[in-house]
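S.K.: Prediction below, plus the sequence it came from.
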Amino acid sequence: MSLLLTVIVSTLLAGLAMPLGAVIACFEKVGSEWLEQEFRHSVMAFGGGALLSAVALVLVPEGIENLKPLPACIWLVVGGLSFMAVDIYLKKINTPASQFIAMLSDFIPESIALGAAFATGNSYAFLLAALIALQNVPEGFSAYRELSATATYRPFNIIIMFALMAVLGPIAAVSGYLWLSESPKIIAAVMLFASGGILYSIFQDLAPQVKLEKRWAPPMGAVFGFALGMLGLMLTTS
């Protein structure tokens, strides 16, 4: 299998984890109260862990390799602020697709970084692909529940839409593979931007003790806190 084909297949499989999460959500209300409550919260907690592991184990360590401390922190914070801006906008227009958009906002920059990782021969490429797939399952689960709560979207149509959106992964990955492999600083910026957005999403959507209704600043505390820790690490190891 050629390397380019490996990139396409890896990101497509990671993207198909989104409709898989939706299929799991179809059966959420079948059974006891455990399936209705504990299972749902367990899936969301699993998603938070997968997201955090992608940030802490792959995206940030690789991102800070090619950027100086201040630009690295700026890109992390810009990522968080960008996701916050999207969150505020979606709340204002009262769309039922905020989780779906958040899912794609994670998936696309991660796929770009994944394609670039394969192109540069980094050993973490398959690990990143696996982590993207793991996080897409609970994100697909959550996005399906949000969309199916309205009368606008039928369950089968949601699953098909998620499957079609999975194609965006290979497109983004191939762009990273072809055009960014010789631009390590751009790849690092994309990774840190995605990391800031993921951190915001974790504390806005998955950490119930932090989130406040119609308030978006508290999750940014997590982004700034992570940036501070990252800055300290980079300064002490440089």
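M.R.: That came through, no problem. Residues are numbered from 1 along each chain as shown.
S.K.: Every contact and neighbour count from this point should use C-alpha atoms.
M.R.: Fine.
S.K.: Give me the most central residue, the chain.
M.R.: The structure's the chain has its C-alpha centroid closest to Asp106; by C-alpha atoms, centre = their mean the separation is 3.0 Å.
S.K.: Surely that residue touches Ala194?
M.R.: Yes. The pair Asp106 and Ala194 passes the contact test of C-alpha atoms under 8 Å, sitting 6.4 Å apart.
S.K.: what's around Ala130, how many residues?
M.R.: Residues lying near Ala130 (other C-alpha atoms under 10 Å) number 18.
S.K.: try it against this one:
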Amino acid sequence: MIEILNPDQISRARVTGALVADILHTIKDRAVVGTNLLEIDRWAQEMIVEAGATSCYVDYAPSFGRGPFGHYICTAVNDAVLHGLPHDYALADGDLLTLDLAVVKGGIAADSAISFIVGETRSADDLALIDATERALAAGIAAARPGAKVGDISRAIGTVLKDAGYPVNVEFGGHGIGSTMHQEPHVANTGRPGRGYALRPGLLLALEPWVMADTAELVTDPDGWTLRSATGARTAHSEHTVAITDSGAEILTLPSR
């Protein structure tokens, strides 16, 4: 399903997007050495409920997971990159943490992810990983304009990631979003320009470049959810929900503060 949202729905998407961003950045500010991933999940739950929103993850049960997910936020540490299931783990100095959050408010979903380093120890390699995903996300957003094709976004993202020296996995990528979290079209993190669905004003996309330092192969944890690099290499993931407008892409998942 591909939804084209009307102006009222786009207005509601802005509210949802700001909420997602505010929660993510509040948690980022709170997360320190010793913070437990289950504590982060509780923080997310409290803020979602307080805002009158609904988690997209608690009842999420796709074919590739061992569902339902049962938690409010994805917490991926170090070599974990996607669908990180919160568990009893206390963050250590130098951990590379990715938070991925999707909620529905006012009938419209928004989805975003950030990666950052916990504590004072900051590896140059880790910072480069995060920077590559953020630059790739910016390139994908710049390519998302009316009349462009999904392949144009994929090519823009993939060019940045590959030029930075990282392999690119195409199993998981960006996606359409609207009244539900995951919709068509799929937006791979590399691809051929001029191919795929033509972008139209009112389309919402969640663009999400992610990389693993030295592999494109994923392995799944025994929890049935958490996806890690097959080599144990570090990972990073950046994501925004954007709305296609007459003039380009509007980023919806920016903090309100």
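M.R.: Structure received. Quick caveat: nothing in here was measured; it's all calculated off a predicted structure.
S.K.: Just give the TM-score of the two.
M.R.: The TM-score (TM-score structural alignment, normalised by the length of structure 1) is 0.29; 127 aligned residues with a C-alpha RMSD of 6.2 Å.
S.K.: hang on, the earlier thing: what comes up buried for whichever strand or helix holds the residue nearest to the centre of structure 1?
M.R.: Counting by DSSP states H and E, the element that carries Asp106 of structure 1 is helix 98-119. Residues of helix 98-119 of structure 1 classed as buried by neighbour count (16 or more other C-alpha atoms under 10 Å): 98-100, 102-119.
S.K.: same check, this time on stretch 18-35 of structure 2
M.R.: For stretch 18-35 of structure 2, by 16+ other C-alpha under 10 Å, it's Ala18, Leu19, Val20, Ala21, Asp22, Ile23, Leu24, His25, Ile27, Lys28, Ala31, Val32.
S.K.: The third one and Val103 touch, don't they?
M.R.: Yes. Contact between Val20 of structure 2 and Val103 holds when scored by C-alpha under 8 Å: they sit 6.8 Å apart.
S.K.: so what's in contact with these two at the same time?
M.R.: Ala110, Asp111 (C-alpha atoms under 8 Å, 6 or more residues apart in numbering).
S.K.: these two touch, right, Ser82 of structure 1 and Gly197?
M.R.: Yes. Contact criterion C-alpha under 8 Å: Ser82 of structure 1 and Gly197 qualify, at 7.1 Å.
S.K.: Between those two, which has more neighbouring residues?
M.R.: Per other C-alpha under 10 Å, whichever of Ser82 of structure 1 and Gly197 has more neighbours is Gly197, with 25 against 16.
S.K.: quick one: the more buried one from Phe83 of structure 1, how far?
M.R.: 5 Å (C-alpha to C-alpha, to the nearest Å).
S.K.: How many residues are close by Gly232 of structure 1?
M.R.: Here the count is done by other C-alpha under 10 Å, and Gly232 of structure 1 has 12 residues near it.
S.K.: in what helix or strand does it lie?
M.R.: In this assignment (DSSP H and E), Gly232 of structure 1 forms part of helix 217-237.
S.K.: same question, Leu178 of structure 1
M.R.: Counting by DSSP H and E, Leu178 of structure 1 is part of helix 168-179.
S.K.: Val23 of structure 1: which element?
M.R.: Element membership for Val23 of structure 1 (DSSP H and E) is helix 3-26.
S.K.: Which elements pack onto that helix?
M.R.: If contacts are counted by 3 or more C-alpha pairs under 8 Å, 6 or more residues apart in numbering; DSSP states H and E, helix 3-26 of structure 1 sits against helix 98-119, helix 125-148, helix 155-165, helix 168-179.
S.K.: Sounds good, over and out.
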